[in-house]
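Colleague: Got a predicted structure here, sequence first:
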Amino acid sequence: MVSSISRSMSLIAFLQAQNCSNYVGSWRHPRSMSDFLTPDYFQRIARTLEAARFDMAFFDDRLAMPEIYGRSPDLAVCNGIRSVKMDPTVVLMAMAMATTHLGLGATYSTTYYEPFHVARLFATLDQMSRGRVAWNIVTSLNDSEAANFGRATHLGHDERYDRADEFLEIVTQMWTAWEHDALIMDKSTGRFADPAKVHRTDYSGEFFTVDGTFTVPQSPQGHPVLLQAGSSGRGMSFAGRWADVVFTAFKNKDLGAAQYRKIKQAVADAGRDPGQVSVTPAVGVIVAETPEQVAEKERVLRGLATQADGLALLCETLNVDFGDRPVDQPFTDDELAKMSWQGLRDRVLTASGTPNPSVADFVRYSGRGTLDEGGMFIGTPEQVADQMEEWFDTCCDGFVLAAGEVPGSYEDFARLVVPVLQRRGLVKRDYAGATLRENLGLSIPTRRTSESATGRPAQVSA
């Protein structure tokens, strides 16, 4: 199968700075490494990904242990359900020191941090990596995260996105506060920088008031690439306005094609070029040289999942305790409306065919904690490449590769599938440039003023 599309397929690895991959059962796999508290663990993955010409690896993250189920951390701690969560930005830099081209992204919340903190952190990471960093924007999900930051409850869904809009307006202004040629550094005259090219951020909105001058000049790529995974109506609008790469999930190409059109339309509705935004669904890959080896790999991987994994992760992302609820009791309309991750809720509503699903329905149709939450490509190298090419021609611009075992899933994909994709002209044989934006085909952002989420103008003064 040869694609008629000349664009390059983006390859992104989905990582966690913790004891497992996004597939909780991965730590139980006999081949998975257990030295996740060392830099060696992540640097080995980074070298594998760079050798395979992955565009980027990014770290998903949450700011609390999965402890909504039963209002206790015991289930997560006992079963290793994402019970370790290190700061991904620190791990990111360990990987950056072991590579020269691989893009590296980290998740940071707009709900529990402040704009200046995030702006300075990611601008510094971008400088220290020579322009290879991305920020995965999240609004956080549950009351456990709120409690870790001294808050009684979590903000409502739409309010979180309203705050995030203002947050991004401020951060992107800060990132472009120093023009590209602001630095002079003329020792003979003692002139360090041109004050006319260093701009002040003067912002007043509903959630933030900022009046100051940013302290980090622009990196070689202008500023970090922006990732976002909004899938609800409000979240998709946010992604359409801000994201360079939209991270999503769907189980088949028909559902994916509809989602792809919606995301691209959201980008166009925000007055941006849809061609400058990549849509990349998360997929799992099980690949081996022969069908018999494939079947055995799949058998072992599927056997790693437990019911506890799904229950803990569902409660975490929906911000609902399933612990004392009858499994067949339907959720009321009011209960459904209060669920935190509305995109996941909506996928279960669609898949189950009922307007009021139960706990059993969420466990069955969400796929949380199993290999079946997103798309799965299973087969020999040629068969996996065929499946990826079919999706690429239909419903996406690339893929976020989720690992069933670490680092084995990445190594198998790099060794077996990438060469096939390269022969078909779908994946690059070498990096296009030194920065992440160059390798993703994105332009360097320019400085702009914008409207705040509340409609009040955000001013930029020289």
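Modeller: Right, received. Where do you want to start?

Colleague: going forward, measure contacts between C-alpha atoms and count neighbours the same way
Modeller: OK.

Colleague: who's in contact with the closest residue to residue 120 other than its chain neighbours?
Modeller: Spatial nearest neighbour of residue 120, excluding adjacent residues (Cα to Cα, 6 or more residues apart in numbering): residue 216 at 6.7 Å. Counting by Cα atoms under 8 Å, 6 or more residues apart in numbering, residue 216 makes contact with 120, 123, 124, 175, 178.

Colleague: List the buried residues for stretch 154-170?
Modeller: 154-155, 157, 160-170 (16 or more other Cα atoms under 10 Å).

Colleague: Oh, that last question was meant for stretch 282-294, not what I typed.
Modeller: Neighbour-count burial for stretch 282-294 [16+ other Cα under 10 Å]: 282, 283, 284, 285, 286, 287, 288, 294.

Colleague: out of the buried residues of stretch 154-170, who's nearest residue 268?
Modeller: The shortest approach to residue 268 among the buried residues of stretch 154-170 belongs to residue 165, at 17.3 Å (Cα to Cα).

Colleague: For the strand or helix carrying the closest one, report the contacting residues that lie outside it.
Modeller: For residue 165, the host element (DSSP states H and E) is helix 157-175. Contacting residues not belonging to helix 157-175 are listed as 110-111, 114-116, 118-119, 123, 139, 201, 203, 205-208, 210, 213-214, 216-218, 222-223, 234-235, 238, 242, 340, 447-454, 458, 460 [Cα under 8 Å, 6+ apart].

Colleague: Helices along the stretch 301-450 of the chain, start to end?
Modeller: For the stretch 301-450 of the chain, the helices defined by DSSP state H, counting those that start in this stretch cover 307-318, 333-337, 342-352, 359-366, 381-394, 408-412, 418-423, 436-440.

Colleague: can you check the stretch 101-250 of the chain too?
Modeller: 115-128, 143-148, 157-175, 233-242.

Colleague: and these as TSV, adding distance to residue 193?
Modeller: What follows is these, written out as TSV (distance: least, Cα to Cα, whole Å):
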stretch	distance to residue 193
helix 115-128	17
helix 143-148	41
helix 157-175	16
helix 233-242	30
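
Colleague: before we go on, here's another structure to hold up against the first:
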Amino acid sequence: MAKRTRHIKLGLFLIVDGSHEAAWRHPDATSARGMAFKRYVDVVTTADRNFFDFVFLADTLGITSDNLPMISRNARSECYDPIVLLSALAPFTQAVGLVATASTSYNDPYQVARRFASLDHLSDGRAGWNVVTSANRFEALNLSSDDLPPHEARYRRAREFVSVVKGLWDSWDDHAFVRDKESGLYFEPSKMHVLDHRGEFFSVRGPLNIPRSPQGHPVIVQAGSSEDGQDLAAATADVVFTAQDNLADARDFYAKLKARLQRYDRGEEDLIIMPGIFPVVGRTQGEAEDRFESLQSLLHPDVGIPFISRLGGLDLSGLALDDMLPSVIDATNSSKSRQKLFVATARRDSLTIRQMFMRFAGARGHLQVVGTAATIADCIEEWVSTRAADGFNVMPPLLPSSMNDFKDLVIPELQRRGLLSSAIRTGTLREKLGLRHPPDMSHVYASDRPDELPLHSRIEP
């Protein structure tokens, strides 16, 4: 197997008790401390010191269901606002990137552009925006809507939204703010650009009232894998977080998404593809399997059908845990790619709904590996060597213990194989990920008259 010469990228999926649905019930979990800020500090500073390129904070604008028996048995109903949390964590870290989720369906571009530019300044260039269109109708109910907009409309809005945000991030050239006390000039007028955008969904004048961020643009992460999601990623994203649970499908997704970049005059190096990996690490295979089974044993059956219904976008009304999926599945308006993955897996392996719940309650459709450090490193090496991934977003089953196992056992093995550097990468998140700094707009929107406000629109075809 031919190895790549470049190093892999590593993200840390940050759910404070761990990615397994029952992690909060484990004796080693810290759930009793609730929203204690120190829990987050401990995890993020560990990532900062141990070769992770970024931490990734998922978010939804509200609880995920009205099924009280289900939501009362999981730990997903209390969480900080991601921008507030990552801004608070920034001073505790020096190298790790800080990626937060913000929905394009339930925000306005100016607010998102300003928040992430602010986080980028606070962190000296380590901010990233995880672009989501929202797939949970309870977000709509919290924000003056009866239901989610149609899938295609959400993505059409997202395309315009991201382009407006990028245009606002280009409100100022890199060195527009001269702050010259002697001349009395605070910023150079010719280096300010007014977006003046009017589109299908938004009317935004600009400029942004914060200087251009240290990275030019914060890194854009996108997690949708449907056709609409892939097109949005090819046009706008720097990093894609995708759910692929086997090598063949991952290689197919990787090849097709990289090829799609050509439509937007982008090269393969402009987009980093990072599937999720749910690693259960043990010093022996038996120890790893025992750790996994200890988590699986904590899954409560009340959570099963609502969990599969919500995450897989499946109508399971009237079914029991030991039933099979119905022969006809209605298309979902939420996560189309996750529904496709869940249904394909259940059909292929003849899974009951209970077995689906047990299969997906940890990795949620991402790659799951239970084994020693060598086993997990073998899998990572195979995926990056055969063009299935550029790196992985690591989903520790249980925090902090699973992360400690990964850093103590897997990371040294990856370094031994030359897949990770022996020195922590520093600089902006773009520099750490090998992404280019977006040029400022001075070469495009230079004005002959500095007393005029240069206007531009960044909406892409």
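Modeller: Done, it's in. Since this is a predicted model, take the numbers as computed values, not measurements.

Colleague: Superposed, what's their TM-score?
Modeller: The TM-score (TM-score structural alignment, normalised by the length of structure 2) is 0.89; 443 aligned residues with a Cα RMSD of 2.6 Å.

Colleague: about what we covered before: same check for the contacts of residue 216 of structure 1, but in structure 2.
Modeller: Counting by both residues aligned by TM-score structural alignment, their matches' Cα atoms under 8 Å, the members of the contacts of residue 216 of structure 1 that carry over to structure 2 are 120, 123, 124.

Colleague: In CSV: the residues you listed, plus neighbour count.
Modeller: Compiled in CSV, those are given as follows (neighbours: other Cα atoms under 10 Å):
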residue, neighbour count
120, 18
123, 26
124, 20
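
Colleague: Closest one of the residues you listed to residue 387 of structure 1?
Modeller: residue 123 (37.5 Å).

Colleague: all strands for structure 2, in order.
Modeller: 9-13, 54-57, 97-103, 127-132, 197-198, 203-204, 219-222, 239-242, 272-281, 367-371, 391-394 (DSSP state E).

Colleague: Looking at the ones you listed, which is nearest to residue 400 of structure 2?
Modeller: Among the strands of structure 2, strand 9-13 sits nearest to residue 400 of structure 2 (Cα to Cα), with 11.9 Å.

Colleague: Measure how the closest one sits relative to strand 97-103, angle-wise.
Modeller: 60 degrees (axes from the mean of the first three to the mean of the last three Cα atoms, to 10 degrees).

Colleague: can you count the residues close to the aligned partner of residue 46 of structure 2 in structure 1?
Modeller: Residue pairing (TM-score structural alignment): residue 46 of structure 2 is matched to residue 48 of structure 1. Residue 48 of structure 1 has 19 neighbours, counted by other Cα atoms under 10 Å.

Colleague: again with residue 34 of structure 1
Modeller: Residue 34 of structure 1: 15 neighbours (other Cα under 10 Å).

Colleague: Kindly report the same for residue 207 of structure 2.
Modeller: Residue 207 of structure 2 has 21 nearby residues by other Cα under 10 Å.

Colleague: Can you give me every residue that contacts residue 4 of structure 2?
Modeller: Applying Cα under 8 Å, 6+ apart, the residues near residue 4 of structure 2 are 384, 385.

Colleague: Trace residue 338 of structure 2 over to structure 1, please.
Modeller: In structure 1, residue 338 of structure 2 lands on residue 344 (TM-score structural alignment).

Colleague: Not counting residues beside it along the chain, what's closest to its match?
Modeller: residue 366 (7.1 Å).

Colleague: so who does the one you found touch?
Modeller: 344, 347, 348, 373.

Colleague: one more time with 10 Å
Modeller: Contacts of residue 366 of structure 1 were listed using Cα atoms under 10 Å, 6 or more residues apart in numbering, and they are 310, 314, 344-349, 351-352, 360, 372-374.

Colleague: Spatially, which two of those residues are the most separated?
Modeller: 360 and 374 (18.7 Å).

Colleague: if I look at residue 212 of structure 2, how far off is residue 171 of structure 2?
Modeller: Per Cα to Cα, to the nearest Å, residue 212 of structure 2 is found 7 Å from residue 171 of structure 2.

Colleague: got any residues that touch both of the two?
Modeller: Joint contacts of residue 212 of structure 2 and residue 171 (Cα under 10 Å, 6+ apart) are residue 440.

Colleague: circling back to that earlier point, go through the helices of the stretch 101-250 of structure 1 and name the closest to residue 4 of structure 1.
Modeller: helix 233-242 (27.3 Å).

Colleague: Surely residue 281 of structure 2 touches residue 395?
Modeller: No - counting by Cα atoms under 10 Å, residue 281 of structure 2 does not reach residue 395; the two are 11.8 Å apart.

Colleague: Leaving out chain neighbours, which residue sits closest to residue 407 of structure 2?
Modeller: That would be residue 50: by Cα to Cα, 6+ apart, it lies 6.5 Å from residue 407 of structure 2.

Colleague: Surely the one you found is in contact with residue 424?
Modeller: Yes - Residue 50 of structure 2 is within contact range of residue 424, at 7.3 Å (criterion: Cα under 10 Å).

Colleague: Common neighbours of the two, please.
Modeller: 95, 96.
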